[in-house]
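**Q** no sequence on hand, only this structure:
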């Protein structure tokens, strides 16, 4: 992370509610202003993530999504509007972010997050947020996270069920996504177009992803590393599970036994 920037008077006012928090203060806000977050997915999960990261003053945000805004997205993807149907989601989300806070430097990439792109972006990133909607992308992000030692904040939601986890390859005890959900054991993929999703559920999961990312970037609190949070919105139930590294993991290659919960089939 580059040298911490000084806050001007306008920034001291804009971010005053962060600065008032003893755990964040001026230094924590400076860390946010100096940070670079990469967000893959500008849909249901990505919408609250991107809006909150921009509002909170993360200095540089790269968003990656190859899709365009569709009318069916508007039930839950709050970064988009009816007027922007047909536009690339990254450009629509960028407009929403800049309307809230014009300060962050936003790089909007209307393309798929393949290995080559991730290898270009992650050496300059401080956190990676997985807001994608398919297992192939999730595993590509996980491999890149481990390869470049960048913490990964992962979320998923479908119907009334959500999941949240943080994987931090900088910590020796942290599992990776593949430890918990091995690529060879991925279940049949389903989408929101098939099963549906409760609109505020993606907001809940995405907001928690943003909170975990901001804590990592500001250097405050404790992250969710080693835990998986299961959300049941139908019953308003939150269940944390303990996670550990898989001794046979083909991605991170460390040893530690654990049981494997069922992954939420990505949907948004």
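**A** Sure, I can see it. Keep in mind that this is a model prediction, so the values were computed, not measured.

**Q** rest of the way, CA atoms for contacts and neighbours
**A** Fine.

**Q** quick one: the helices in the stretch 51-200 of the chain, in order.
**A** With helices called from DSSP state H, counting those that start in this stretch, the stretch 51-200 of the chain shows them at 89-100, 115-121, 135-148, 177-180, 192-195, 199-218.

**Q** try this one side by side with the last:
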């Protein structure tokens, strides 16, 4: 395993092409590895795209333009103005609209040949197998580890091939997982990272053109699998470093048996974390209840609301620190917070600014940077023999804003 794999076509050819279709797909038809047979396979294919965001946008557009017969789109989100920097399937007029509807309208305008099936819902362990079973191939443009693992398991259970991609800042990677022919996503990442330990694009950022590169490459892999053209990335992972413009391919072998049944994400013996036997991931604060579970480092949204109200009454004294960058603070801020960017914690300048404050609560966008700041501050306090209470907001300001919207 790890060597290039030649596979038979995934889909049988559909009906003969009409004259209009021959005209539309003429450039595809001229490619020897495609021809009329390959184009008819594309026309007969049913592809499910998970996510109409950064990776999904270019993938959906190129699959539609190539003439894939049926495109299913799964997304429960709405278009925001911050999406438009990379989610090129959407435009200004779609801001505030469901992404599924926006993407479907763009596909219909691009190629009326394509049948679009919208799924305005979140993929879960409960519905994943049913969703995946209606398609020949799934393309994963999701941005959470839970969704990636659930989709991988559903594809293993159903035997459906799975094209996966991931991006962050200037780096991208992609592969083809197929349990009947090679490794799956769980062979690449046997144990998920602990919740909040890895930043997403909202936290770490991504250069807008990068998802265009990786999403387009994912669409090409999907077409290769459908047509039986070339050697799809089964048993291999390709990485791309946009800063130096280099590509690398890494062999991947199967390290565990394919999943044969669905379970909720976070089961200890499968996912490597969570309370053993409980089936729940640990240290995930509930923004609705404010519960911290067993994580003594975090405060929940409701708990912070109560702390701020007590401070306003004069019943409690603490400092709320925003460790994000100034431009992020301009976009959104928790009332009563003080901006001290993470760089000042790394340099040590923040420690003088905090002085002898007895209690500090830190926050960032999603919880990753504030966790780092918490560790740096506790180390400095230990060296100074200072007994200070320090916590950070679980889920960051993203959880805070979500909690505010639920109470409006």
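**A** Right, received. Where do you want to start? Since the model is a prediction, treat every value here as computed from it, not as a measurement.

**Q** so which of the helices of the stretch 51-200 of the first structure is nearest residue 249 of the first structure?
**A** For the helices of the stretch 51-200 of the first structure, the distance to residue 249 of the first structure is smallest for helix 177-180, at 5.5 Å, taking Cα to Cα.

**Q** closest to residue 168 of the first structure out of the helices of the stretch 51-200 of the first structure?
**A** Here helix 135-148 is closest among these (Cα to Cα), at 8.1 Å.

**Q** got a list of contacts for the closest one?
**A** 113-115, 118-119, 122-123, 128, 130, 132, 151-152, 169, 176-178, 183, 186, 189, 251-252, 265-266 (Cα atoms under 8 Å, 6 or more residues apart in numbering).

**Q** now do 6 Å
**A** With contact meaning Cα atoms under 6 Å, 6 or more residues apart in numbering, helix 135-148 of the first structure is reached by 169, 177.

**Q** now do stretch 202-217 of the first structure
**A** Identification of contacts with stretch 202-217 of the first structure by Cα under 6 Å, 6+ apart yields 32, 44-45, 48-49.

**Q** and it, which stretch of the second structure?
**A** Stretch 202-217 of the first structure corresponds to residues 211-226 of the second structure when matched by TM-score structural alignment.

**Q** how about stretch 44-52 of the first structure?
**A** Taken onto the second structure by TM-score structural alignment, stretch 44-52 of the first structure occupies residues 54-62 there.

**Q** could you report the distance from the closest residue to residue 389 of the second structure other than its chain neighbours to residue 145 of the second structure?
**A** Here the nearest residue to residue 389 of the second structure in space, its sequence neighbours aside, is residue 359; by Cα to Cα, 6 or more residues apart in numbering that works out to 4.6 Å. With the distance defined as Cα to Cα, to the nearest Å, residue 359 of the second structure ends up 33 Å from residue 145 of the second structure.

**Q** what's the answer for residue 220 of the second structure, then?
**A** Here residue 220 of the second structure is placed at a distance of 23 Å from residue 145 of the second structure (Cα to Cα).

**Q** go on, residue 353 of the second structure?
**A** Between residue 353 of the second structure and residue 145 of the second structure the distance, using Cα to Cα, works out to 37 Å.

**Q** trace residue 154 of the first structure over to the second structure, please.
**A** Across the two structures, residue 154 of the first structure finds its equivalent in residue 164 of the second structure, going by TM-score structural alignment.

**Q** in stretch 218-231 of the first structure, which residues are buried?
**A** Of the residues in stretch 218-231 of the first structure, 218-219, 223-231 count as buried by neighbour count, 16 or more other Cα atoms under 10 Å.

**Q** should've said stretch 158-175 of the first structure
**A** Judged by neighbour count using 16+ other Cα under 10 Å, the buried positions of stretch 158-175 of the first structure are 158-169, 173-175.

**Q** need the distance between the two termini of it.
**A** Length of stretch 158-175 of the first structure, first residue to last, Cα to Cα: 24 Å.

**Q** what about the strands in the stretch 151-268 of the first structure?
**A** Listed from the start of the chain, the stretch 151-268 of the first structure has strands (DSSP state E, counting those that start in this stretch) covering 152-158, 161-167, 227-232, 237-242.

**Q** adding distance to residue 82 of the first structure, write those out as JSON lines.
**A** Written out in JSON lines, the entries for the strands of the stretch 151-268 of the first structure read as follows (distance: least, Cα to Cα, whole Å):
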{"stretch": "strand 152-158", "distance to residue 82 of the first structure": "23"}
{"stretch": "strand 161-167", "distance to residue 82 of the first structure": "26"}
{"stretch": "strand 227-232", "distance to residue 82 of the first structure": "29"}
{"stretch": "strand 237-242", "distance to residue 82 of the first structure": "33"}
